[in-house]
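Trainee: fold the following, please.
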Amino acid sequence: MQKFPMTVEGEKALRDELQRLKTVDRPKVIEAIAEAREHGDLKENAEYHAAREQQGFIEGRIQDIEGKLSNAQVIDIKTIPHTGKVLFGSTVELINTANDEEVVYRIVGDDEANIKENRISVNSPIARAVIGKEEGDVVNIKVPNGTVEYEIGAVKHL
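Mentor: So this is what the prediction gives:
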């Protein structure tokens, strides 16, 4: 059985979403279906079909979240001794050796990844290249344009 690594924050976000889906969204859509049924002919009732589609989405998402939570491997980076190595949950500063541009990423689970917030999936090419490395190490990361060389500037376990 596959385990899904996730941070403590990621688990909390999934549990919060699950709670909202079950206590807010599901009752709303059930009410919308009941209301649409009162309008009569269900074959030509767009509101009914839209509500049923929404119900299907909500139920599917609930099953998806419950499955991920039951197979979750929650990793609290704060409880792991700081060795200077890049680990799941670490925040890593990368310096492009060609132009000295710096980027900072936090390595998180697939569901938590959000490039706009500088959180990358543990399964991304960048994360796979830096996991296990230490400050000062140089890594080559394959990108669509070729290969980029980065130096690991700093590793933080926040």
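Trainee: going by C-alpha atoms from here, please, whenever you check contacts or count neighbours.
Mentor: Fine.
Trainee: got a list of contacts for stretch 122-129?
Mentor: The contact list for stretch 122-129 (CA atoms under 8 Å, 6 or more residues apart in numbering) reads 88, 107-110, 120-121, 139-142.
Trainee: now show me the structure for the sequence below, then we'll compare the two:
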Amino acid sequence: MELPILTKLRDELKDVERELRVDVPRELRTAAAHGDLRENSEYEAAKHRQSFLQARAGQLSQRINSLSSLNPDDIPRDVIGFGSKVYLEDMASGDEVVYELVTPEEVDPKIGKISVGSPIGRALLNKEEGDDITIILPSGTKEYGVTRLETIHELLLKE
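Mentor: As a prediction, the model looks like this:
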């Protein structure tokens, strides 16, 4: 079982590597053909882009290696953890809130994807269905009840 984020990161790494092999050298050659490199803004921009892409490739490789060592089978199946989708009831309003604990690369609060390291993510870790949770946020304290839990194992089987 492989984490879906790994495919996304590998695809991005391929794109970055292709740009480093094909696009950047072409841009450097074109800019160099314009003459004096000391005052050549196109050449400088291409060199900056090259440096940025080399750094990004290193970051992606490191992140891929780190996430590749994460085995979903090692994640508990009965408590909230990385990859879990958690259904909460706001104790004050009765509204349902749904969060999915994801990697930093996948965070999108608008659709409920939050980092395990966020205040809400940390408060949810290792909780079980039926637990009540108090979360201290900059906007104030919120109280929730965990009404349903889907672990990464269940979510990976759906894909």
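Trainee: can you tell me what part of structure 1 stretch 112-126 of structure 2 aligns to?
Mentor: Using TM-score structural alignment, the residues of structure 1 aligned to stretch 112-126 of structure 2 are 118-132.
Trainee: quick check: end-to-end length of the matching stretch?
Mentor: 19 Å (CA to CA, to the nearest Å).
Trainee: can you show me the helices along structure 2?
Mentor: Per DSSP state H, structure 2 carries helices over the ranges 4-18, 24-32, 41-68, 119-124, 152-158.
Trainee: just to revisit the earlier point, closest one to residue 21 of structure 1 out of the contacts of stretch 122-129 of structure 1, please.
Mentor: residue 110 (20.3 Å; CA to CA).
Trainee: any idea how far that closest one is from residue 22 of structure 1?
Mentor: Distance from residue 110 of structure 1 to residue 22 of structure 1, counting by CA to CA: 23 Å.
Trainee: grab the longest strand from structure 1 for me.
Mentor: When structure 1 is parsed with DSSP state E, its longest strand is strand 146-156.
Trainee: that strand vs structure 2, average offset?
Mentor: Aligned to structure 2 and superposed, strand 146-156 of structure 1 gives a mean residue distance of 1.0 Å (mean CA distance after the TM-score superposition for structure 1).
Trainee: identify the residues contacting residue 82 of structure 1.
Mentor: Going by CA under 8 Å, 6+ apart, residue 82 of structure 1 touches residue 157.
Trainee: how near is it to residue 37 of structure 1?
Mentor: Distance, residue 82 of structure 1 to residue 37 of structure 1, by CA to CA: 59 Å.
Trainee: now do residue 155 of structure 1
Mentor: 57 Å.
Trainee: if we can go back for a sec, which of the helices of structure 2 sits most buried?
Mentor: helix 119-124 (a mean of 18; mean count of other CA atoms under 10 Å).
Trainee: how big is the offset of that helix relative to structure 1?
Mentor: Taken over the aligned residues, the distance from helix 119-124 of structure 2 to structure 1 averages 1.0 Å (mean CA distance after the TM-score superposition for structure 1).
Trainee: leaving out chain neighbours, which residue sits closest to residue 131 of structure 1?
Mentor: residue 86 (4.9 Å; CA to CA, 6 or more residues apart in numbering).
Trainee: quick one: residues contacting that neighbour.
Mentor: Contacts of residue 86 of structure 1 (CA under 8 Å, 6+ apart): 92, 130-134, 155.
Trainee: now do 10 Å
Mentor: 92, 106-107, 127, 129-135, 152, 154-157 (CA atoms under 10 Å, 6 or more residues apart in numbering).
Trainee: PyMOL command for the buried members of those residues?
Mentor: Applying 16 or more other CA atoms under 10 Å to these, the buried members can be selected in PyMOL as follows:
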select buried, resi 92+106+107+127+129+130+131+133+134+135+152+154+155+156+157
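Trainee: relative to residue 11 of structure 1, which of the contacts of residue 86 of structure 1 is nearest.
Mentor: residue 107 (14.6 Å).
Trainee: any idea what that closest one aligns with in structure 2?
Mentor: Mapped onto structure 2 by TM-score structural alignment, residue 107 of structure 1 lines up with residue 101.
Trainee: got the helices of structure 2 as CSV, with distance to residue 95 of structure 2 columns?
Mentor: Listed next are those as CSV, based on distance: least, CA to CA, whole Å:
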stretch, distance to residue 95 of structure 2
helix 4-18, 30
helix 24-32, 51
helix 41-68, 34
helix 119-124, 16
helix 152-158, 23
